[in-house]
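**Q** have a look at this prediction, sequence included:
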Amino acid sequence: MRKNSGLQGVYSPVVTPFDATLEPDSWLFVRHCRWLVEQGVGLAVFGTNSEANSMSVGEKIDLLDALLDAGIPAARLLPGTGCCALPDSVRLTHHAVNHGTPAVLMLPPFFYKNVSDDGLFANYAELIQRVADDRLRIYLYHIPQVSQVGFSLSLIERLLAAYPQTIAGVKDSSGDWDNTQAMITEFAADGFSVFAGSEPFLLQTMRAGGAGCITATGNVNPAAIVRLHQSWQDEDADMQQSALNAVRGIFQEFPMIPALKAAIAHYGASPDWVRVRPPLTALSQTQQHSLVERLAAHGFSMPGL
């Protein structure tokens, strides 16, 4: 029987603030992470919505250190450490493990397309051997519509067979419920944690035996998403899910990362949050006003921010 860290709950791929020179703003970052932890959300820093692939390994290490130095519990962190270059993945993963994070979330090396399962297996095998730490727990990050490189069920099965103590779970951001359900059916009984990639799939995931969700809108609507995760067996669970879907739908009317930042800027009275690092572009003033109006009409708020 496999044994692993078995993470559960709601995690946010924390958006990264940038200052006027487009350098990461560690003070704003720590402040937002503190608010998220207060709402009961785990911190999947350096995810897609963190603009992680527009950041250097050194910048990520510095931000991780800033969180830990500020007293953010390492146990609340699930840092993204998957890079295109194997040495970068090893360096970032090693740093995270050495600083007490319970697990890491790993994209596959995604620059080369149409790579084989043999090649992906070799990448993870080499990384595990180089990190060489029994504490390492890896959550695979499956987002094939973006990365164009994904994890087949057979590859997951092969990784689990070879590294049963290390391969701990998956974030399925494919948006394909049949795939998420298949991962749960095939692997969850043995302790493999399956996270949906967005909260519209949260209730289905919990009812099927999954672990929770790792979702962009955890940055802005954390308490409501956490509540559903904790009360998914209650009579009002479907109503809660519908309310979450409505908020998510508003954000999806805009480019997601700039919209998340615009909301944080507005509700946190911190205009510096609107910045994104190129090649992304911020919402226009018209878009920002439209987003805020749509959210206000829905009664949305971010209390305590």
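**A** Ah, there it is. Keep in mind that what you see is a predicted model, and the values were worked out from it rather than measured.

**Q** C-alpha from now on. contacts and neighbour counts both.
**A** OK.

**Q** could you list the buried residues of the helix or strand containing residue 244?
**A** In this structure, residue 244 sits in helix 237-251 according to DSSP states H and E. Going by neighbour count (16 or more other C-alpha atoms under 10 Å), the buried part of helix 237-251 is 237, 240, 241, 243, 244, 247, 248, 250, 251.

**Q** next: stretch 145-157.
**A** Under the neighbour-count criterion of 16+ other C-alpha under 10 Å, stretch 145-157 has 147, 149, 150, 151, 155, 156, 157 buried.

**Q** and the end-to-end length of it?
**A** Counting by C-alpha to C-alpha, to the nearest Å, you get 22 Å between the two ends of stretch 145-157.

**Q** roughly how far is that stretch from the heart of the chain?
**A** 17 Å (C-alpha atoms, centre = their mean, to the nearest Å).

**Q** and residue 256, what is it in contact with?
**A** 49, 216 (C-alpha atoms under 8 Å, 6 or more residues apart in numbering).

**Q** gap between it and residue 109?
**A** 23 Å.

**Q** same question, residue 221
**A** Distance from residue 221 to residue 109, by C-alpha to C-alpha: 31 Å.

**Q** ok, residues contacting the helix holding residue 244?
**A** By C-alpha under 8 Å, 6+ apart, the residues outside helix 237-251 that reach it are 199-200, 202-203, 217, 224-225, 228, 231, 259-260, 291, 294-295, 298, 300.

**Q** out of the residues you listed, which comes closest to residue 26?
**A** Distance to residue 26 across these (C-alpha to C-alpha) is lowest for residue 260, with 17.7 Å.

**Q** what is the burial count for that closest one?
**A** A count of nearby residues for residue 260, using other C-alpha atoms under 10 Å, gives 24.

**Q** second one coming, line it up with the first:
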Amino acid sequence: MDRPIAGVFCASVTPVTADLAPDHAAFVAHCRHLIEQGCDGVALLGTTGEANSFSGSERKALLEAAVSAGIAPDRLLPGTGVAAWSETVDLTRHALSLGVTRVVMLPPFYYKGISDDGLFAAYAEIAERVADPRLKVVLYHIPQFSGVPITFPVIERLRARYPDTFVGIKDSSGELNNMLALVERFPNFSVLAGADPLMLPLLRQGGAGCITATSNLVASDLAFIFRNHADPAKAAEVDAAQARVVAARTRVSQFAQIASIKTLLARSTGHANWANLRPPLLPLTAAEAAEL
């Protein structure tokens, strides 16, 4: 099966300084650590990365910092989808100007209850205006946050008109059956799990990997699972790694997930600033942090 994008991609958190500015140096160091741990790439500026709490200029500067520091552009999958499709075009063009050809794209998410025709029109407008054959888009299906589900008919229409552009989907609905149905219906399309524990069962049915939050903490286990899930000789090791992934995901789900991941990174790195979040998100309380 030809999967245009495959592997373990970390839905990276975004470090911020005490005055809540993006911390470029800490982010670059985190990217390097994730790649050393076995991640195939870093999906920055998504939900876990607090993307919608950053301006367009801040998002561009973070991506520029990563590329300027030597993180290979083909290792980066920035989130470029915002409520205004014209700004999505701008962020996507900016990524391409840096040699970053793969992006993760939310649907326009402010208006709810939009038709399939409307959603298709928005994505088509973006593709037409970016007009760059290098572009590879991973659609971002997270209806519990966006309020705008990406339906199968919309994917079908986008694949028919732009088969070389819309090449995959990050499914963060948490519904394995939906992911498996996507694999079955859309050959040569990368279906990536948005929840860490679901990567393994998805891989076993033809999935392409994951873009997940807990990979900030257990990247090496996810990478081991991805590379060895089909090897019967490694079955016990894969099961053990999967158990650690599930335990880590359960751990960071006791309290607010992003704050929990950042709290644990602050502890593991020794840098207290990792615990900072941009309002309206807040750090864990002292009691929550202690229990975590």
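**A** All right, it came through fine. These figures come from a predicted structure and were not determined experimentally.

**Q** tell me how far residue 31 of the first structure lies from residue 207 of the first structure.
**A** For residue 31 of the first structure, the distance to residue 207 of the first structure equals 34 Å [C-alpha to C-alpha].

**Q** show me where the stretch 1-150 of the second structure has its strands.
**A** Taking DSSP state E, counting those that start in this stretch, the strands of the stretch 1-150 of the second structure run over residues 7-11, 41-43, 102-105, 136-141.

**Q** got JSON lines for these, with mean neighbour count and distance to residue 270 of the second structure too?
**A** Formatted as JSON lines, these follow (neighbours: other C-alpha atoms under 10 Å; distance: least, C-alpha to C-alpha, whole Å):
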{"stretch": "strand 7-11", "mean neighbour count": "28", "distance to residue 270 of the second structure": "21"}
{"stretch": "strand 41-43", "mean neighbour count": "27", "distance to residue 270 of the second structure": "22"}
{"stretch": "strand 102-105", "mean neighbour count": "24", "distance to residue 270 of the second structure": "31"}
{"stretch": "strand 136-141", "mean neighbour count": "24", "distance to residue 270 of the second structure": "33"}
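
**Q** now the ones you listed as CSV including distance to residue 78 of the second structure?
**A** Shown next, in CSV, are these (distance: least, C-alpha to C-alpha, whole Å):
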stretch, distance to residue 78 of the second structure
strand 7-11, 9
strand 41-43, 5
strand 102-105, 5
strand 136-141, 10
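
**Q** now rank the contacts of helix 237-251 of the first structure by neighbours and give me the top one.
**A** When neighbours are taken as other C-alpha under 10 Å, the top entry among the contacts of helix 237-251 of the first structure is residue 225 (28 neighbours).

**Q** check the contact between it and residue 199; I expect there is one.
**A** Yes: judged on C-alpha atoms under 8 Å, residue 225 of the first structure makes contact with residue 199 at a distance of 7.0 Å.

**Q** all helices of the stretch 151-300 of the first structure, in order?
**A** Secondary structure of the stretch 151-300 of the first structure by DSSP state H, counting those that start in this stretch: the helices cover 153-162, 177-187, 202-208, 222-230, 237-251, 256-267, 285-297.

**Q** the third one vs the second structure - mean distance after superposition?
**A** Put plainly, it is helix 202-208 of the first structure. Between helix 202-208 of the first structure and the aligned residues of the second structure, the post-superposition mean distance stands at 0.7 Å (mean C-alpha distance after the TM-score superposition for the first structure).

**Q** count of neighbours near the nearest residue to residue 150 of the first structure once chain neighbours are set aside?
**A** Counting by C-alpha to C-alpha, 6 or more residues apart in numbering, residue 150 of the first structure lies nearest to residue 144, which is 5.0 Å off, once chain neighbours are set aside. By other C-alpha under 10 Å, the residues close to residue 144 of the first structure number 17.

**Q** OK, contacts around the corresponding residue of the second structure for residue 144 of the first structure?
**A** In the second structure, residue 144 of the first structure lines up with residue 143, judged by TM-score structural alignment. By C-alpha under 8 Å, 6+ apart, residue 143 of the second structure lies in contact with 149, 150, 172, 173.

**Q** residue 14 of the second structure now?
**A** Listed by C-alpha under 8 Å, 6+ apart, the contact partners of residue 14 of the second structure are 22, 23, 27, 44, 45, 48, 49, 50.
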